[in-house]
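>>> Mind folding the following:
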Amino acid sequence: MRIALGVEYDGTDFLGWQRLSHGSTVQGALEQALSRVAAQPVTVTCAGRTDAGVHGRCQVVHFDTDAERDMRSWVLGACSNLPTAVAVLWAQPVPGAFHARFSARSRRYRYIILNRPVRAALDARYVTWERTPLDASAMHRAGQALLGEHDFSAFRAVSCQAAHARRCVLGLDVRREGEQVIVQIEANAFLHHMVRNIVGSLLPVGRGQQAVTWLAHLLAGRDREVAGPTAPSSGLTFLGPRYEAHWGLPAEVSA
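Next comes the predicted model:
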């Protein structure tokens, strides 16, 4: 049987999603918990790997098992064996053709910038602090140059292992909500550090240090060394993937 799960996590104290032999990861914690519920080894495949310190609102994974458990047992059993920073939100059987990564039509991220003179205390794990007043409207206008399919080499980490840098950005929105400036972006897929590098390049526009047209110039130039620095991981949350409705997954991850 193939089962899909929705998983949320606070990534602050993990070395990222992907299982590692030398430290704590979300995948490692989830597989250990599921293996205890199944009483046999379980390996999961996710919709999109996240870096150290990045959070997940509804990561989707799938795994195959012949252990007979009802869906409620997978959810409650996993949660009882997971650290408090990780929770399984839902579980449901899916067809064998479903693949958490390859069946996803898009992925969505949100980046939150606390824009005030004083740093965060309560929300420090989930935002990035910027004391200089930001023009969210200018950031939004600048970001529209990234819509569509392009070569995103200017926003690609040197360590990125993707075969090519072409990605299709379906939506990019920057808005202010009180003291927060929120960047939300959806694409068919993302390069390593792509969202954080885009945010790092939007910030100089928001501060008035660069023109609204700067993002378009960076995109055309394809030079990572010219673009802005990589924004901190704390403000980034993977909202989740989107799948075609025929897979029958919960509304939060269905197109």
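>>> going forward, measure contacts and count neighbours with C-alpha atoms only.
Fine.
>>> Pull the distance from the helix or strand containing residue 114 to the chain's centre.
Using DSSP states H and E, residue 114 sits within strand 106-115. Counting by Cα atoms, centre = their mean, to the nearest Å, strand 106-115 is centred 8 Å from the centre of its parent chain.
>>> With stretch 209-227 instead?
Distance, stretch centre to chain centre, for stretch 209-227: 23 Å (Cα atoms, centre = their mean).
>>> if we look at it, which residues are touching it?
138-139, 141-143, 145-146, 150-157, 197, 201-202, 204-205 (Cα atoms under 8 Å, 6 or more residues apart in numbering).
>>> Quick one: the helices in the protein, in order.
Secondary structure of the chain (DSSP state H): helices located at 26-38, 71-81, 136-143, 194-207, 214-221.
>>> and of those helices, who's closest to residue 118?
Among the helices of the chain, the nearest to residue 118 by Cα to Cα is helix 194-207 (16.7 Å).
>>> Give me the helices and strands touching that closest one, please.
Under the contact definition 3 or more Cα pairs under 8 Å, 6 or more residues apart in numbering; DSSP states H and E, helix 194-207 sits against helix 136-143, helix 214-221.
>>> to compare against the first, here's another:
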Amino acid sequence: MRNIKLIIEYDGTAYSGWQVQPNGLTIQEVIEQALAKMLGERTPLHGSGRTDAGVHARGMVACFKTARTMPLRAFREGLNCLLPGDIAVREAHEVPLDFHPRFDAQAKHYRYTMLLDDLRSPLVRHTAWRVRGKLDIEAMRAACRLFVGEHDFAAFRATNCAAKTTVRRIFSMELVQEGRLLHLDINGSGFLKNMVRIITGTLIEVGHGKMSAADVARLLKGGDRQHAGMTVPPQGLCLMQVFYPAQSGE
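As a prediction, this is how the structure comes out:
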């Protein structure tokens, strides 16, 4: 038996998120269907986590087990021949049988992209969220620094989040401007449901002068979700990379 790790890129616009569910087509379901065609049997695919409807990925990690002896390149190329144009397997690696893409993950890098323009842009409508009005980016950067470290992110999770603890560690968080696009890059040990999108909404409030750094500091001491910013739309969010210990095969 072999454990095959896939690095997957996808445009989540047309899907109801990563995880299989009864009420909509998902990324996991489409890849499992392709695996069944390629291997001749149903094969469960285990992901490094979930992404919501409309969210994208450049580096989703998933694994499946198989007894097939085909070369790694054949797994990648075979799946890509069967997958639609908005999903692609970028890499395939063989990893130890006890490797699990979710439980062995040490950190994740998410990026949220904003379009700073009063006019809409058809070319980035699926990969960025348009923010109107001038933003104080330096004030937003100052607020970003407050998030780094271990904090209680109770104010930055969806109301239906089922996580047992709201404490998470953020390793780095920065804003990178690229022309009209403003990227928020967050690296952390783990994330609560909608956490990145609520943090982004809160930073936008800071950028518009509606919240201060002191307000953010209070929220990070176990504040109320109602006092944080909005949950920004999903299309600007992308899972960039998942990090693992060297011995896991990453």
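>>> picking that back up, okay if I get the helices of structure 1 as a markdown table plus distance to residue 96 of structure 1 and mean neighbour count?
Output for those, formatted as a markdown table (distance: least, Cα to Cα, whole Å; neighbours: other Cα atoms under 10 Å):
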| stretch | distance to residue 96 of structure 1 | mean neighbour count |
| --- | --- | --- |
| helix 26-38 | 19 | 21 |
| helix 71-81 | 17 | 18 |
| helix 136-143 | 38 | 22 |
| helix 194-207 | 31 | 23 |
| helix 214-221 | 39 | 18 |
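>>> Identify whichever of those helices lies nearest to residue 245 of structure 1.
Nearest to residue 245 of structure 1, of all those, is helix 71-81, at 20.2 Å by Cα to Cα.
>>> And the closest one against structure 2, how far off on average?
Using mean Cα distance after the TM-score superposition for structure 1, helix 71-81 of structure 1 ends up 1.0 Å from its aligned counterpart in structure 2, as a mean over the superposed pairs.
>>> for residue 140 of structure 1, what are its contacts?
Going by Cα under 8 Å, 6+ apart, residue 140 of structure 1 touches 172, 173, 174, 175.
>>> Does the second one touch residue 185 like I think?
Just to be clear, that refers to residue 173 of structure 1. Yes - using Cα atoms under 8 Å, residue 173 of structure 1 makes contact with residue 185 at a distance of 6.5 Å.
>>> you'd agree residue 73 of structure 2 is up against residue 92?
Yes - counting by Cα under 8 Å, residue 73 of structure 2 does reach residue 92; the two are 6.9 Å apart.
>>> and residue 173 and residue 185 of structure 1? which has more neighbours close in?
residue 185 (21 against 17; other Cα atoms under 10 Å).
>>> The closest residue to that one other than its chain neighbours: what's it in contact with?
When the adjacent residues along the chain are set aside, residue 185 of structure 1 lies closest to residue 172, with 4.4 Å between them (Cα to Cα, 6 or more residues apart in numbering). Under the criterion of Cα under 8 Å, 6+ apart, the neighbours of residue 172 of structure 1 are 140, 143, 144, 146, 147, 183, 184, 185, 186.
>>> Same question for residue 87 of structure 1.
Counted by Cα under 8 Å, 6+ apart, residue 87 of structure 1 has contacts 7, 8, 9, 78, 79.
>>> Next: residue 117 of structure 1.
Residues in contact with residue 117 of structure 1, defined by Cα under 8 Å, 6+ apart, are 130, 131, 132.
>>> List just the nearest of those to residue 246 of structure 1.
If you rank the contacts of residue 117 of structure 1 by distance to residue 246 of structure 1 using Cα to Cα, residue 130 comes first, at 42.2 Å.
>>> Okay, the residue nearest to the closest one when sequence neighbours are not counted and residue 231 of structure 1: tell me how far apart.
The shortest distance from residue 130 of structure 1 to any non-neighbouring residue, by Cα to Cα, 6+ apart, is to residue 115 (5.0 Å). Residue 115 of structure 1 sits 14 Å away from residue 231 of structure 1 when distances are taken as Cα to Cα, to the nearest Å.
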